[in-house]
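Asker: The amino acid sequence is not available; the structure is as follows:
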């Protein structure tokens, strides 16, 4: 059985493996021992905080574990509030109009403006599922359980949530968009810049990035073509978030121009449709597949399971209640895995 739980110090080796396998452009999982150990420590602190009244510096990091083998098969995270200590940069797509009434010329131009507009919002991040386990809707579980966690502990998160989508890069990790920035403003390749950002070294962004709006039409065609586009491997994740109600509002990554999508937490489909019900342990008939989680922070657990849902309770098998660490009468939060209620 695959169970999602808070990351623990003994998961470091598995997290490092995920970082290596995630490849270029996966900023939140750089191959760096110090940073990965720091992320585990931050997560431990976040889960240990029993009373949180508003979002702060908490970074929640979860792993998906195969309970039979003990193998870690994926990782997923939530940042409670981004940009509170380290600046959180985006490019905002805008438009300016140049108009001469006398010459009868009207010219609308798209622009990119460096901004920190998403400071303080919550971020769904660090979603990576190892290739052999990309089946049986495991990817949906690893992404969507976070929405149940946010629904259960609303005070820990901002009313607005975002997710940064990996932008277009080639097999060598080179980004067409970065190529233009590198030529004119930086003296480092894309992978180095991406890595520095991932480990929190962001001062160079403010120091070297163009401070005035950039006219998109001045960029080379190959750079223009990838603005707001996602990496091929990221398309399923984007499609899943769009089904949850996330939309791009014109913000893109400053390095690879991948889109950032946003949604009000209260309007996320899985948040809206989730239910909190007590458990009855017993045989299950006429079941449907659900994502199910308990209602604890430090001892959080989530699984996919076939359960029987009634108006005032859910029925689940003992093996599932054991995995969730719940007993008869305990509360769980559920949402349909397939979209059927």
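Answerer: Received the coordinates, thanks. What you see is a predicted model, and the numbers here were worked out from it, not measured in a lab.
Asker: CA only for contacts and neighbour counts going forward, please
Answerer: Will do.
Asker: For burial, what's the neighbour tally of residue 147?
Answerer: 24 (other CA atoms under 10 Å).
Asker: In terms of helices and strands, where is it?
Answerer: Under the criterion of DSSP states H and E, residue 147 resides in helix 138-152.
Asker: Beyond that helix, next helix or strand please.
Answerer: strand 160-164.
Asker: Kindly calculate the angle that that following strand makes with helix 138-152.
Answerer: Strand 160-164 and helix 138-152 are oriented at 160 degrees to each other (axes from the mean of the first three to the mean of the last three CA atoms, to 10 degrees).
Asker: Quick check: buried residues in the helix or strand following strand 160-164?
Answerer: Later in the chain than strand 160-164, the nearest helix or strand by DSSP H and E is helix 176-184. Neighbour-count burial for helix 176-184 flags 176-181 (criterion: 16 or more other CA atoms under 10 Å).
Asker: ok, and here's another one to check against it:
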């Protein structure tokens, strides 16, 4: 879907991007993360040629994007930024319609698409379509920004720190909303963030950058489990094992052969229980609060295993 080959971006004697090679598959959500000034936003904007690379190739669907009209290219790629970037003089509905209007869609089709997408992002059109951006909360504005980026049904969506300007609770809600939307629309998404928790939660893959280079590109689980070098380990922080647990379910622990036991004489009413589909980090949190063990229940609420802190200590994952 997106293949960057030997991308270089020079500003005078300064190298913002150094021989970047990155392949993003169809339908993947890839997060770009790294310290300030590492080149992650520059790399994002190279993809839709808001920034022209000094050298290298940008292949989209196998076609060199450097040979395309940059305006047409940008209109074919969704783009979401901080603070949504909505037009204050346009209603919510008109903001969502703006790209499809530029593409020449007729009025009825534009309106229908806008209303469909407002439903998708959790904003009932009968309530929000005719409001103006100033009448919305920050989180609602970001939802409108996502709807606008999806309006023309682009195969690719670029997101440049879209949730960084909202409060932590709203940010978590927007992350959950994006994951829910992605299960429906399955776009190829490149998402820039400075928050490692966000990168790990959202990304199918994470690209960690340093000084214009991609230091490690892998699944969140693999990066947290096996940092490539000291820089990666330090950037991930001391809680990386706990972050890794947040990617797994209780079922992953018992699938590793830990926590099984004799089911005879088990009284669920006298046990602390947890679902097989519960987050493994939440399970450990309960255990560390003083609960000696947790009885694991399957989807039919039948006991299938018991886990304790010992299962985590001996490397259940």
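Answerer: Perfect, thanks for sending it. Here the structure is a predicted model, which means the values were calculated and not measured.
Asker: TM-score of the superposed pair?
Answerer: TM-score for the superposed chains, counting by TM-score structural alignment, normalised by the length of structure 2: 0.25, backed by 127 aligned residues with a CA RMSD of 6.0 Å.
Asker: sorry, back to before: between the buried residues of helix 176-184 of structure 1, which is nearest residue 110 of structure 1?
Answerer: If you rank the buried residues of helix 176-184 of structure 1 by distance to residue 110 of structure 1 using CA to CA, residue 177 comes first, at 15.4 Å.
Asker: quick one: that closest one from residue 271 of structure 1, how far?
Answerer: To residue 271 of structure 1, residue 177 of structure 1 is 35 Å away according to CA to CA, to the nearest Å.
Asker: how about the helices in the stretch 151-300 of structure 2?
Answerer: Assigned by DSSP state H, counting those that start in this stretch, the stretch 151-300 of structure 2 shows helices spanning 168-185, 196-202, 220-225, 230-236, 240-245, 250-255, 280-288.
Asker: With mean neighbour count as added columns, please give those in TSV.
Answerer: Below are the helices of the stretch 151-300 of structure 2 laid out as TSV (neighbours: other CA atoms under 10 Å):
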stretch	mean neighbour count
helix 168-185	14
helix 196-202	20
helix 220-225	19
helix 230-236	15
helix 240-245	19
helix 250-255	18
helix 280-288	19
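Asker: could you dump these to TSV with distance to residue 119 of structure 2?
Answerer: As requested, these are arranged in TSV below (distance: least, CA to CA, whole Å):
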stretch	distance to residue 119 of structure 2
helix 168-185	11
helix 196-202	22
helix 220-225	30
helix 230-236	36
helix 240-245	32
helix 250-255	33
helix 280-288	31
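Asker: between these, which gets nearest to residue 43 of structure 2?
Answerer: When the helices of the stretch 151-300 of structure 2 are ranked by proximity to residue 43 of structure 2 (CA to CA), helix 196-202 comes first, at 16.1 Å.
Asker: Which strands and helices lie in contact with the closest one?
Answerer: Packed against helix 196-202 of structure 2 by the contact rule (3 or more CA pairs under 8 Å, 6 or more residues apart in numbering; DSSP states H and E) you find strand 29-33, helix 168-185.
Asker: With residue 16 of structure 2 as the reference, name the closest of these.
Answerer: With CA to CA as the criterion, residue 16 of structure 2 lies closest to strand 29-33 of those, at 14.8 Å.
Asker: Now do that closest one: which elements does it pack against?
Answerer: Against strand 29-33 of structure 2 (3+ CA pairs under 8 Å, 6+ apart) you get strand 188-192, helix 196-202, strand 205-210.
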